[in-house]
Every structure is written in C-alpha cells, then in structure tokens.
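Novice: structure for this input, please:
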Amino acid sequence: MSFHLPSFIAIVLSYLVGSLSFAVIVSRAMGMADPRSYGSGNPGATNVLRSGNKGAALATLVLDALKGWLPVFVIRVFGPDHDMGMGTAALAGLAAFLGHLYPVFFGFKGGKGVATAAGVLVGIDWMLGLATGMSWAIIAFFFRYSSLASLVAAFFAPSFYLIGGGIAWPLNRTVLVTLIAISLLLIWRHRENIRRLAAGTESRLGAKKKKE
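Specialist: Model prediction:
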C-alpha cells in the first residue's frame, strides 16, 4: 500500500479521536467518581458499570465503540474506492484503538480497548463485527467474565476475517495484519485479568465497585 500525506493526516486524527477517554469524560459530566479510582482502575465501560450507574456505562460503551468505528467508516466512504482505501481505513482504526490504550489527553494511561476494537471491526465489515460480538456475548453470558469474553473474541476476530475472506468480504493483507495487532494488544492489556482468572479472583460482570 503506497502512503500519502492525506492518509497520514487521517491516521493521526484517528489517534486523537481515540484518545478521548469517554469513561472519564462521561463520569465527570455525570458527577461520578473517576473510574480510574475504583474497581479495576480501568477507564472503560465494564469498570464504569461497577459504579452501579448503568446509563453511564452504556454511554461509555457506545461512545468508545463509535470512536473506533467512525474513522474507518469515514475513510471507507469518502476515501479512495479501492484496496488502498481499505488498508488506510484499517490503519486508522488501529490508530484510534491505540489512542484509547495510550491517550495523549490523559497521560497515555487508557483502557483495554474492547469497545473501541469492536467499533473498528464493525467499520471494516458489520458481519465481522457481528460474528466477533456474538463470540463475546456467548462467553460473557455463560461465564460472566467480561475479560474472558474479550480474550476469546480477540482470538477469533482474525480467524473470522480469514474464514470469511473471498466469501463475505475480499481479503486485504493490511486489514489482516491490523486485526492481528489489535488482538495481540488486547491480550497484552488483559494480562492482569489472565492472572486473576487463573487465580479465581477475577470480578464478574455486574459486581459492585470495591474500594482499593
């Protein structure tokens, strides 16, 4: 994929959009405690849910997903209508995801990126997002661990893309590499959750916040 200044600008802007930590922004707007101060300390929708405010958690989830979806969608619709455009869109999605993980506006201390990654997947192809989201929902429903569901979804996302390649969507090498990178980063960001899952101390979905 050849690289051009407009593509670079789009990727940088995507990172800046991703750097908007909506868990913190929504909590401040609603007069709630900073989500980094309780529970897991992660500025994400799952931890906001531990505050007991489902509306704030839902708003965080939707906004975090939107900031992953929006750059991909905009580039796909308004960018060049060929393979290079899809590759640039995927890289913009990766940039938004990295912005969530390492937000420039919040001291480079961000969340784990599950909702933002989901938005990127939907932006690439809604069927890919649906398949991965269903994997998350099934594991979350039966085991009640958001982290475990996220790890399973991260593992399957690149696999679903490969399986559907040539059938539901054309394969693109840049997209595949992007999906693998996002999956590996998700697993890395959940390393503490993996330790707690192994130890049997991981918090389940719906658990109230704990003062630490």
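Novice: contacts and neighbour counts: CA atoms only from here.
Specialist: Fine.
Novice: Met203 contacts Tyr145, correct?
Specialist: Let me fix one detail, which is that residue 203 is Ser and not Met. Yes. Contact status for Ser203 versus Tyr145: in contact at 7.1 Å, counting by CA atoms under 8 Å.
Novice: what sits up against the top helix by length along the chain?
Specialist: In the chain, taking DSSP state H as the definition, the longest helix is helix 54-78. By CA atoms under 8 Å, 6 or more residues apart in numbering, the surrounding residues in contact with helix 54-78 are 10, 14, 17-18, 21-23, 26-27, 30, 44-49, 85-86, 88-90, 92-93, 96-97, 115-124.
Novice: just stretch 149-163 next, same as before
Specialist: Residues from elsewhere that reach stretch 149-163, judged by CA under 8 Å, 6+ apart: 114, 128, 131-133, 135-140, 171, 176, 179-180, 182-184, 186-187, 190.
Novice: Gly110 touches Asn42, doesn't it?
Specialist: Yes. Applying CA under 8 Å as the test, Gly110 and Asn42 come out as touching, 7.3 Å apart.
Novice: let's see this one next to it:
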Amino acid sequence: MPVALKTIFSLLGSYLVGSIPFGLIVVWVARRQDVRRIGSGRTGGTNVMRAAGWLAGVITAVLDVLKGVAAGWIARALVPENPWVLVASAVLVVMGHNYSAFLVERREQGGIRFKGGAGGATAFGGAIAIWPPIWMYILPIGALVYFLVGYASVTTISVAVVTTVVFAVRALKGESTWVYVLYGVAVLGVVLYALRPNLERLRKGTERAVGLRAYLQKRQQQQGGPPVNSGNQNATP
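Specialist: So this is what the prediction gives:
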C-alpha cells in the first residue's frame, strides 16, 4: 500500500477513533440520559461525573485517554518512524473528541455543529502515544492544578501546557524532535478554543470551582459567611 494512502488511513482513523462519544455511551448506560442535555453538554469526564457520578466520570476519562493512545498505535502501525504523521494523528484524535463525526446537530439559527468534549483527557493520551513517560509529568501536575487551583478548565489547559513544555525541553536537550513540540502547541490551541465559555467565566469569576477551592467555598457558606459565587454549573470539559 502506498505511503500516502497509509497516511490518509492513519489521519482518518485517528479522527474517527477520537469521535467515539464514550461519555455519551457511559451516561446512557448508567442513567438512560443524554449527557449533551446536562451541565455543559460536553461528553468529557467532568460533565459525565456531574451527570452520572464519579465512577462514570473516571471510566469516561480513562476511555478518552485510550483514544489518544490508540491514535499513536494506528500511526506507528501504518507509517512507522514518521513523526509528522504521528503528531498529525494525535492532533486529529483530539479534534475528533471535541468535534465528533457521530454527534452532529442542527443549529436553531441554521447550519450544523459538531459536539464533543474539551479534549484534555484525549490530549493526555496523545502525548502518551508520542512519548509514554510524559504521564509522570502531566498526571501529578494536573492533579495539583485540579485540587489546588480548583478549576477543571484550568486543569484541562495544564495538560497541553505541560505537554508543550516537556517536549520543548526534550528537543532542546536533543532527546526528541521539535516536531513533537508542535503537538503541544496544536492541542493547546484546540483546547483553548473549546474552552472559550469557561475562559469567559474565569474572567468574570463565575467558573465552577472544584477541589480545595470548592471545599473552602462550601465551608465558608456553612459557617455563615457571605455567599460565595461557586460559578456557573456549566463547567468543563
């Protein structure tokens, strides 16, 4: 099979794998509800957790990470030793997650839109596909951001930022190609675009809190302090 055709299969296959709406499936199995009609309407782990509980959210997040890993497996199987195809496939699996080919809806004002998640978990999986040890950087930093900074949207952004920084440092040290840095930059752009509503709520101070921030807000309310705006219920990803 010609390399060009293998490349097309890798890119298209990665997008379609990313398009699998695991969050939609998990919530439907667990609660017989459409997660697109709950909370933020996204199909990622955070909104699934809100719709069907923490276990459903964790299962969805793990499956979304595995989509990113699968894109790397597809790329390496079809076009081995080609970092450009690997990076493009890893980006497209995130695009598929955020703009699923299986979740196309008509807009009330006309036209169509593709629904999905914000891309954090799948971007994490794509980074692992490119360089597996990167999980040792992304996971602890992401956990700290989630619990200490207290916003799921910022946690999602941190995945792409840490990915970019790690790949840039490795490239500077001559340990990997600069092509991998493009993956971090690309998914950062994709994630920021998906999180535009969240960024606006962060600017206004109305983003929904999680982790330690949510705990402190709850305690303050219980102790009779002034009401704390815990943010819009339509959070991330």
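Novice: Gly110 and Asn42 of structure 1: who's more crowded?
Specialist: Set Gly110 of structure 1 next to Asn42 and count neighbours by other CA atoms under 10 Å: Gly110 wins out with 26 against 20.
Novice: residue in structure 2 paired with the more buried one?
Specialist: Superposed on structure 2 with TM-score structural alignment, Gly110 of structure 1 falls opposite Gly116.
Novice: excluding its backbone neighbours, what's nearest its match?
Specialist: Asn98 (4.3 Å; CA to CA, 6 or more residues apart in numbering).
Novice: got the contact list for the equivalent of that neighbour over in structure 1?
Specialist: When structure 1 is aligned by TM-score structural alignment, Asn98 of structure 2 is paired with Leu101. By CA under 8 Å, 6+ apart, the residues touching Leu101 of structure 1 are Ser19, Phe108, Lys109, Gly110, Gly111, Lys112, Gly113.
Novice: do Leu94 of structure 1 as well
Specialist: Listed by CA under 8 Å, 6+ apart, the contact partners of Leu94 of structure 1 are Val120, Thr178, Ile182.
Novice: now do 10 Å
Specialist: Contacts were defined as CA atoms under 10 Å, 6 or more residues apart in numbering; by that measure Leu94 of structure 1 touches 11, 14-15, 18, 68, 71-72, 88, 100, 116-117, 120, 175, 178-179, 181-182.
Novice: check Ser147 of structure 1 too.
Specialist: 46, 112, 114, 136, 139-140, 153, 186-187, 190-194, 196-197, 202-205.
Novice: measure it to Asn193 of structure 1 for me?
Specialist: Taking CA to CA, to the nearest Å as the measure, Ser147 of structure 1 falls 6 Å from Asn193 of structure 1.
Novice: shared neighbours, the two?
Specialist: Ile187, Glu202, Ser203.
Novice: any idea how far the match of Gly110 of structure 1 lies from Ile130 of structure 2?
Specialist: 23 Å.
Novice: would you map the strands across structure 1?
Specialist: Applying DSSP state E to structure 1 gives no strands.
Novice: select from the contacts of Leu101 of structure 1 the one having the most neighbours.
Specialist: The contacts of Leu101 of structure 1, ranked by neighbours (other CA under 10 Å): first place Gly113, 29 neighbours.
Novice: from Leu171 of structure 1, how far out is that one?
Specialist: 24 Å.
Novice: ok, Pro43 of structure 1 next?
Specialist: Pro43 of structure 1 is 34 Å from Leu171 of structure 1, by CA to CA.
Novice: of those two, who's got more company?
Specialist: More crowded of Pro43 of structure 1 and Leu171, by other CA under 10 Å: Pro43, with 27 against 16.
Novice: that one touches Ala33, doesn't it?
Specialist: No. Pro43 of structure 1 is not in contact with Ala33 according to CA atoms under 10 Å; the separation is 11.3 Å.
Novice: what touches both of the two?
Specialist: If you check Pro43 of structure 1 and Ala33 against CA under 10 Å, 6+ apart, the residues they both contact are Val24, Ser27.
Novice: quick revisit: buried subset of the contacts of Leu94 of structure 1 as a ChimeraX selection?
Specialist: This is how ChimeraX selects the buried members of these, with burial counted by 16 or more other CA atoms under 10 Å:
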select :11,14,15,18,68,71,72,88,100,116,117,120,175,178,179,182
